[in-house]
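Colleague: after the sequence you'll find the predicted model.
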Amino acid sequence: MTATRQIDEPDALSDYGLDSPAYTVQATDADGNTTTFSVGDAADENYYLTVDSAQAPVYTVTSSSVSVLQYDLDTLVEKDTMPAIGSGNLLTAEFTENGQTTTYSSDDEEQSETIATIAGGYGAMTLTDLASYHATAEELTTFGLDEASRTTVTLTYQESSSDSSDSDSGDSEEEDSGSLTYTLYLGSDSGDGTRYVQVQDSDLVYLVSSDVLNNLLGIGNSTEE
C-alpha cells in the first residue's frame, strides 16, 4: 500500500469520512506492535486513510488497496473440487435410494445412451452456490441429506496418470493408473428449481439445478414434454 497523496493540514476527520471509518484494519508485527489503518470516503479513484487514528496527516490510497477488503463468506470458503469425468472415462454409475441400488455400466452397449446422459449431467454440474457452509445434523435432515432420505450417487471412473494436453508430443499415449470413485449425496428440492447436494465427507451443502441433476441420474430433463 502506497499513499498517492499526503495532506499535512487536513480539515476535520468528518470531512473525509474518517470520524466513522468504512474500514478499520489492525496489523500486528512479529514484535507485537499494532498499527491501525482507518479508511474513509472515496476521493475520485482513491480513498482517504489515516494511521493510528491520527488527526494528521491524512493520506489517499488507491482503490485497489480497499477492494481487497471487500469480500463475503463465499470468497473465504474452500469449495469441493470435482474430478474430470466424461463419457470417455466413466465406467459405472450407481444410484442408491430407499435401499434400492441401480447400476449403469459403460460396458453394456444397451446403456451407452444413459451413460452419456449421466456424464453430460455431471459435466454441466457446478458446485458454486452454497446453502450451508457447515451443515449440522439438523440442517442435513431439513435438506433431505440425512442417511435415510438422500440419494447416493457413486461414479466410478478411469483416471489417467498423464494428460495428452500436458505432453510435448501430440502422439503421447495415456497411461492408466486404475479406477477411482466419486460420491455425491442428493437431497430434496429447495423449491426454486434446485436440489441440495453434498459431496461425501464434506460439510458444505450446495444448490444445483434440478434439471442438471435429472441428467446426472440418467432420466433426462423432467420438465420436457
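Modeller: That came through fine.
Colleague: make it CA atoms for all contacts and neighbour counts henceforth
Modeller: Fine.
Colleague: in the longest strand seen in the chain, what's buried?
Modeller: The single longest strand within the chain, with elements called by DSSP state E, is strand 176-189. Residues 183-189 are the ones in strand 176-189 that count as buried (16 or more other Cα atoms under 10 Å).
Colleague: next one: stretch 137-156
Modeller: Judged by neighbour count using 16+ other Cα under 10 Å, the buried positions of stretch 137-156 are 140-141, 143-146, 149-156.
Colleague: try stretch 212-225
Modeller: Neighbour-count burial for stretch 212-225 flags 212-218, 220 (criterion: 16+ other Cα under 10 Å).
Colleague: now these as TSV including secondary structure and distance to residue 108?
Modeller: Putting the buried residues of stretch 212-225 into TSV (DSSP: H, G, I helix; E, B strand; the rest coil; distance: Cα to Cα, whole Å) gives the following:
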residue	secondary structure	distance to residue 108
212	helix	23
213	helix	22
214	helix	21
215	helix	19
216	helix	18
217	coil	17
218	coil	15
220	coil	19
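Colleague: how about a markdown table for those residues, with distance to residue 73 added?
Modeller: Formatted as a markdown table, the buried residues of stretch 212-225 follow (distance: Cα to Cα, whole Å):
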| residue | distance to residue 73 |
| --- | --- |
| 212 | 26 |
| 213 | 26 |
| 214 | 29 |
| 215 | 30 |
| 216 | 29 |
| 217 | 31 |
| 218 | 34 |
| 220 | 34 |
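Colleague: then this one, side by side with the first:
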Amino acid sequence: MKNRKKALIIAIICLAAAAVLYLLVVKLSQRSEDADSSDDSLVISSVDSGQITAISYEKDGKSLSFRKEDGTWYNAEDKSFPVDQDSLTTMTNALGAVSATRKLDSPEDLSEYGLDSPVLTVRYTASDDKEAEFTVGDTNDAAGGSYLKISGDDAVYLVASDFADTFNSDIYQLADMESFPTITSDSITDINVKSGSHTLEIKNDSDGGRIVLENGEEKENCASSSVTQFINTVTGITFKSHVAYNCKDLSKYGLDKPTADISVDYTTAETVTETSAESVQETADTEETESETETVEVAKQLILHIGSQNEDGDYYAALDGSKEVHVVSGDTIKELVEKKAADFTDNTILSGSLNNAKGIDVAIGSDSWHLVKKEIAKADDLADSAETEGTDSEKATETTDATADETTADAEKVDESETETEEKWYAGDTEIALTDLSSAYSDLSGMSAEKILDTAAKSTGDAAISVAVKWEDDTETTVSFTVYDSSFHLAEINGEARKLVNKRDVEKLVEDMTALLKK
C-alpha cells in the first residue's frame, strides 16, 4: 500500500514538471516569433511598376542610373546609349512587389547582416514622387537569400537572392546592340578568311559542291566533313559581350588595323510585292490596286573585322560599317584564322561501306582472290517451295488430266515477290562468312593516313597488298600499299600516291585478309 502511494506521488511530480516545461517552451516560442517572424508571402514594399520613372543602383563601387521619358527608358548619364527596354522592365517588376521570407524586428547590430557596408544599394522614384531605397547585405546560404533593409524601416528582412541578381548587370549587359546575323550553312556561297598575307577561301563550285582555295590556289582531295565543320564554325559565331556602342577610337581594340577579316557571302529569302501595270490601269477609277507577293533570293555579304585579344584570350570584333565593338570567343577565332588548306585534306584511305560493294579483288604476293556478292533465296523459303511442289503434285494425281496439268504448272511457278532473299559473299564456290569479311574490310575502311605528301610519290617495289572494290554504281576504287620507309607504307589510291599510313595498319590488313581467304 505504501509502495502504491509512493509511486502515485512520483507520477504526480513528473506530470507537474512536464506541464511546467511545456509552458516554458510555449513562452519561449512566442518570444521567438515576436522577435523573428517568418512568412513566405510577406510583402515589404509595393508600388505600381508602371509608375516608376527612375532607377539607380550601386554595386562594387560603380553606379548606374536610368530615367523613363515618354514610355522609354534612357541611361541617365548618356541618353544616346541603346538601353534594352526589356531589362528595365524586369527591374521595375522586381521593385513593384518586394517580398521577404523572414523579418527581424529589432536587429541589434547591422554589421551582423553586412548592412553596415552593403554590397548593393537600389533606389527608385515613382511618378507620384514616392521614393524607396533598398540596401542588400550578406548572403545567408543556408536560408537561400540575402539580408535587406528598406529606408524608413528599422527591420531587417531576408529576401530571395533573385532580387539582388536583377541588379547585377553592368551597362553593356543592359545594352540593346546588334548581334551576329543568323546564317544557314546552305545559304553560304563563299567564305574568305584573310589573316596577314594568308587567305583561305571556301566557295561553291559549278557541280554544287565546295572547293577550298589557299592564297587563290585550289586544293584537291579535301574532306567534305572538314569543310562542313569549318562552315558551321562560321555560322556559329556569337558575340559573348559588348564593349562599345559608338566607338570613336578603333585602335583601342586593335580594329584600326585588324589582325584578320572574315567575309561571308550568302543569300537570304525576301518577300517583295509587285503591282502589275494592268492592275493599276483597271483600278485607276477606284484608286485600288492589286498586288502580288513573290519570294526572291537576295545576295548579301557581311565582313567581321577581328582586332586584338583581351585579358581573357578572347578577341574584339566589329562588323564592317558599324561603330559597335563586341567580344568573340578566342577559340572560335583561332579555329578560323589558324586553319590551313592541309587541315582539310581527306585522310581516309577507302570511303564506302561494304553494303555498297558488289565485288572485291584482293592480291597478296602471288595469291589473288575474286569475291562477289550474290543475292540468294533464304533457306526457309527454298524448303517451303520444295514442300509446296510435293504437296501440289500429290493433289494433281487425284484430279482430272486437265486439272493435273494446270496444278503442276502452278506448283512449278515461283512467285519472286513472296520470296525473301539475302546477300552472301563468295570466293569461287566457297561462301565467305559476312562477319569475317566485315572485320577484315574494316581494317581498310577504317584506315587513315598519318601523313599527306605535298606532291605525289612514285611507288617502288611490289605491293604488300592490293584491293580493288567494285561498287553498286559500277564505279571502282583501287588501293595498293608499298613500303615507303621503316615506319610507313605508301597508299596508292586510283593511281595517286600521296598518303602515308602506319605500316602496322597494313600488316594487320594483310594478316586478316590472308586468314580469311586461305581458310
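Modeller: Looks like it arrived, so ask away. What you see is a predicted model; the values in this text were computed from it and never measured.
Colleague: state the pair within the buried residues of strand 176-189 of structure 1 that is farthest apart.
Modeller: The largest separation in these, counting by Cα to Cα, is between 183 and 189 at 19.1 Å.
Colleague: next one: the residue nearest in space to the middle of structure 2 from residue 169 of structure 2, what distance?
Modeller: Residue closest to the average C-alpha location in structure 2 (Cα atoms, centre = their mean): residue 236, at 8.6 Å. For residue 236 of structure 2, the distance to residue 169 of structure 2 equals 25 Å [Cα to Cα, to the nearest Å].
Colleague: one more: residue 66 of structure 2?
Modeller: Counting by Cα to Cα - residue 66 of structure 2 and residue 169 of structure 2 are separated by 13 Å.
Colleague: so what corresponds to residue 206 of structure 1 in structure 2?
Modeller: Matched by TM-score structural alignment, residue 206 of structure 1 corresponds to residue 327 in structure 2.
Colleague: biggest helix in structure 1, by residue count?
Modeller: Scanning structure 1 for the helix with the most residues, using DSSP state H, yields helix 112-124.
Colleague: about what we covered before: and the furthest pair within the buried residues of stretch 137-156 of structure 1?
Modeller: Using Cα to Cα, the buried residues of stretch 137-156 of structure 1 span at most 27.0 Å, a distance reached by 141 and 156.
Colleague: check which element follows the longest helix along structure 2 along the chain.
Modeller: Looking across structure 2 with DSSP H, the single longest helix is helix 2-35. Reading on from helix 2-35 of structure 2 to the C-terminus, the next helix or strand found by DSSP states H and E is strand 36-37.
Colleague: which residues does that following strand contact?
Modeller: For strand 36-37 of structure 2, the surrounding residues in contact (Cα atoms under 8 Å, 6 or more residues apart in numbering) are 102-105.
Colleague: quick one: which of these is nearest to residue 203 of structure 2?
Modeller: Checking the contacts of strand 36-37 of structure 2 against residue 203 of structure 2 by Cα to Cα gives residue 102 as the nearest, at 63.7 Å.
Colleague: any idea what the closest one aligns with in structure 1?
Modeller: Taking TM-score structural alignment, residue 102 of structure 2 has residue 5 as its aligned residue in structure 1.
Colleague: mean shift of the helix or strand hosting that match relative to structure 2?
Modeller: Assigned by DSSP H and E, residue 5 of structure 1 belongs to strand 3-7. Mean deviation of strand 3-7 of structure 1 from its aligned counterpart in structure 2 after superposition (mean Cα distance after the TM-score superposition for structure 1): 2.1 Å.
Colleague: tell me who's in contact with the counterpart of residue 123 of structure 1 in structure 2.
Modeller: Structural alignment places residue 123 of structure 1 opposite residue 235 in structure 2 (criterion: TM-score structural alignment). If a contact means Cα under 8 Å, 6+ apart, then residue 235 of structure 2 has 182-185 as its contacts.
Colleague: so what's the residue count around the equivalent of residue 156 of structure 2 over in structure 1?
Modeller: When structure 1 is aligned by TM-score structural alignment, the residue opposite residue 156 of structure 2 is residue 58. Residues near residue 58 of structure 1, counting by other Cα atoms under 10 Å, number 22.
Colleague: can you pull the contacts of residue 58 of structure 1?
Modeller: By Cα under 8 Å, 6+ apart, the contact set of residue 58 of structure 1 is 6-8, 10, 48-50.
Colleague: put the buried members of the residues you listed into a PyMOL selection.
Modeller: Under the burial definition 16+ other Cα under 10 Å, those of those that qualify are selected in PyMOL by:
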select buried, resi 6+48+49+50
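Colleague: for the contacts of residue 58 of structure 1, which one is nearest residue 161 of structure 1?
Modeller: Residue 161 of structure 1 lies nearest to residue 49 out of the contacts of residue 58 of structure 1, by Cα to Cα, at 51.9 Å.
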